[in-house]
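Peer 1: Mind looking at a prediction? Sequence and model below.
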Amino acid sequence: MRSAEDLGSSHGWRLQRGVLEDGRQVFAKTGAASDVFASEAAGLRWLGEAISVPEVVEVGPDRLVLSWVPEEPPTAGAADRFGADLARLHRAGAAGFGAPWPGFIADLPMDNSPAGDWPDFYATRRLLPFLRRARLPARDVALVERAVERLPEVSGPPEPPARIHGDLWSGNVLWSGGTGVLVDPAAHGGHRETDLAMLALFGLPYLDRVMRAYEEECPLAPGWRERVPLHQLHPLLVHVVLYGGSYRDALMNAVTRVLSL
């Protein structure tokens, strides 16, 4: 790079804004060699077949370089466009539940191997592996396991695999070019309600407009609102693993709501 500006760090990675020799602005993430960057690059390219994402300029074991996304304030119109874009992304679909590349969320590995249906995938590839890492009290573990057992009966009508971002909290939506641009994916074939529940978990500007535009493009199955806590179980477990017991109450509240479905 011709020049670089330090942007701090995240999950042990160094973040930089740089300018290449040809004048292009880029975002660079560097750190210890692992499969994380190859996984993120594969996910971005896959999502980019259907929605706006940064271009993968370079990827290696210890770095990921992406085109720079110039941010702008969110607007109602951008939210409308983003909701429709997100619906089209999900409708682009996937070959199955899972992905052909290793999965990561933050720096935590996830099993992306295929499963026959979504309840099985969500239970065995997302919930139970992170429950084992979460170091929760035995009584909490038992309640989460009860919620997992209920997945086949509370997950709603079967749907084909959707092409999802997989870690779609508001910080991974950059407002640019009159829509939301997706970054930092944990992309895989999954359930589309998972992305929508993640947007609701930590809030998103104009979320009501995003949801309205989404449903105009691709209506959701009846009961989707009641299933939001079901789809929030995995990101809440991830936060317990990453940050400890401060997220325990939110997790167990979601578990209680799932058990009441």
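Peer 2: Here it is on my side, so go on.

Peer 1: rest of the way, CA atoms for contacts and neighbours
Peer 2: OK.

Peer 1: what's the spacing between stretch 157-173 and its chain's center?
Peer 2: On the basis of CA atoms, centre = their mean, to the nearest Å, stretch 157-173 sits 6 Å off its chain's mean C-alpha point.

Peer 1: which residues touch that stretch?
Peer 2: With contact meaning CA atoms under 8 Å, 6 or more residues apart in numbering, stretch 157-173 is reached by 43, 47, 89-97, 105, 118, 180-192, 194-196, 198-204, 221, 235.

Peer 1: Which of those fall in strands?
Peer 2: Under the assignment DSSP state E, the contacts of stretch 157-173 contribute Ile105, Gly180, Val181, Leu182, His188, Gly189, Gly190 to strands.

Peer 1: hmm, back to that, among the contacts of stretch 157-173, the buried ones, what's the PyMOL command?
Peer 2: Applying 16 or more other CA atoms under 10 Å to those leaves a buried subset, and the PyMOL line that selects it is:
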select buried, resi 43+47+89+90+91+92+93+94+96+97+105+118+180+181+182+183+184+185+186+187+188+189+190+191+192+194+195+196+198+199+200+201+204+235
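
Peer 1: Okay, and which of the contacts of stretch 157-173 map to helices?
Peer 2: 43, 47, 89-92, 118, 192, 194-196, 198-202, 235 (DSSP state H).

Peer 1: pretty sure Arg125 is in a helix, no?
Peer 2: Yes. If the criterion is DSSP: H, G, I helix; E, B strand; the rest coil, then Arg125 is within a helix.

Peer 1: here comes the other one, which I'd like you to weigh against the first:
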Amino acid sequence: MLKSMEEKIKFQLGFTEFRRARGGGGGGCINEGDAYETDRGKVFVKRNSKKDAKLMFDGELEGLKAIEATGTLRVPHPMAVFDDPNAGCALLMEYLDLKNLRKYSSQMGTDLARLHLSNQKNIQKAEKEESKVGEKQEDSHQQAIEKFGFDTPTCCGYIPMDNSWGEDWPQFYARNRLEYQIKLIEESNGDRELMELWSVLQLKIPVYFPKELSIVPSLLHGDLWSGNAAEIDSTPVAFDPAAFYGHHEFDLAIAGMFGGFNSQFYNAYHEIIPKAKGFPKRHKLYLLFHHLNHWNHFGSGYRSSTLGIMRELVN
């Protein structure tokens, strides 16, 4: 990170000490990160020099705030986003000494289920108090939300998601998630079979949501694969969210995509939120988004798996 960004963070947050720590760094395929020692404890700084990095980090900041406000699933405490024309963008958050998720797999499942039910409790509380949805409250992240979407764009990887609010979940998912990704592929290089399959699938999507299935907007992590889950000495931790309000089953799709969560995680989750009728087909439908998203991020190596899921869904 350029010195100018370090000085900006130090000045704006009033640190008297701000120096890179030994170890504690890390990064993935999208961002880089480093731990810093400060006079108020250790912090972690994620950085990215892409032109749209601020949009990505602004969304992550709001997602972390929203999840943290529920008091359910532990996430690093978010602090601030810093933008510098010469150094790119940085997201400052609490530093946590993360370890591989082992001891707290079951607790992770429990905490994720509690996160998914948190907005339902807010709605019930609002109804009980006869307060209107959208009224100004002390903490905007604890409002009762009755629509699908999010107040700001969030990114799954580096691609922004269209979080424009919608009242109908199947329509929102088809338009704001699947169609959005498919259009990106079409604009990039096109794919005839993809478009043919989509023309059939989009008409069939309502079938996967029977009338008896009640979908209350749940606050979702949005990108909870095994690489975004860990633990500290006392609790499981999730990070790098792509948060929005949607169907709770959506979070379980990428959770199983790379086989990182064990049976204890799923058993604990479904003990609180049992599988509803039609879950397997919807699981495939939600998995489709992530294969499309990976195709857009990493290329046509994900074409075969994407089209395979679509063929299963239309048959």
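Peer 2: That came through, no problem. From a predicted model like this one, the values you see are computed outputs, not experimental measurements.

Peer 1: before we move on, back to that, adding distance to Glu226 of structure 1, write the ones in strands among the contacts of stretch 157-173 of structure 1 out as TSV.
Peer 2: Listed next are those as TSV, based on distance: CA to CA, whole Å:
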residue	distance to Glu226 of structure 1
Ile105	25
Gly180	26
Val181	28
Leu182	26
His188	23
Gly189	22
Gly190	18
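
Peer 1: right, and out of these, which lies closest to Ser155 of structure 1?
Peer 2: Using CA to CA, Gly190 comes nearest to Ser155 of structure 1 of those, at 12.5 Å.

Peer 1: residues touching the counterpart of Leu115 of structure 2 in structure 1, list them.
Peer 2: The alignment partner of Leu115 of structure 2 in structure 1, by TM-score structural alignment, is Leu89. By CA under 8 Å, 6+ apart, the contact list for Leu89 of structure 1 reads Leu47, Ala50, Ile51, Ala162, Arg163, Ile164.

Peer 1: Same check for the residues you listed, but in structure 2.
Peer 2: When you map the contacts of Leu89 of structure 1 onto structure 2 and apply both residues aligned by TM-score structural alignment, their matches' CA atoms under 8 Å, the shared contacts are Leu47, Ala50, Ile51, Ala162, Arg163, Ile164.

Peer 1: Would you agree the third one is in contact with Asp85?
Peer 2: Spelled out, it's Ile51 of structure 1. Yes. With contacts counted by CA atoms under 8 Å, Ile51 of structure 1 reaches Asp85, the gap being 6.3 Å.

Peer 1: What strand or helix carries Leu307 of structure 2?
Peer 2: helix 303-314 (DSSP states H and E).

Peer 1: Give the aligned range of that helix in structure 1.
Peer 2: If you align by TM-score structural alignment, helix 303-314 of structure 2 falls on residues 248-259 of structure 1.

Peer 1: what about the residue nearest to Arg88 of structure 1 when sequence neighbours are not counted, neighbour count?
Peer 2: Excluding its sequence neighbours, the residue lying closest to Arg88 of structure 1 (CA to CA, 6 or more residues apart in numbering) is Ala50, at 7.0 Å. For Ala50 of structure 1, the number of neighbouring residues by other CA atoms under 10 Å comes to 18.

Peer 1: pretty sure Ala50 of structure 1 belongs to a strand, no?
Peer 2: No. When the secondary structure is assigned by three-state DSSP, Ala50 of structure 1 falls in coil instead of a strand.

Peer 1: what's near enough to touch it?
Peer 2: Arg88, Leu89, Ala92.

Peer 1: Between those residues, which sits nearest Asp140 of structure 1?
Peer 2: For those, the residue nearest Asp140 of structure 1 by CA to CA is Leu89; the value is 35.4 Å.

Peer 1: What separation is there between that closest one and Gly43 of structure 1?
Peer 2: For Leu89 of structure 1, the distance to Gly43 of structure 1 (CA to CA, to the nearest Å) stands at 13 Å.

Peer 1: which one of the contacts of Leu89 of structure 1 sits closest to Asp140 of structure 1?
Peer 2: Ile164 (28.9 Å).

Peer 1: Return the residues in contact with the residue nearest to Leu259 of structure 1 when sequence neighbours are not counted.
Peer 2: Excluding its sequence neighbours, the residue lying closest to Leu259 of structure 1 (CA to CA, 6+ apart) is Ala147, at 5.7 Å. Taking CA under 8 Å, 6+ apart as the definition of contact, the neighbours of Ala147 of structure 1 are Val255, Val258, Leu259.
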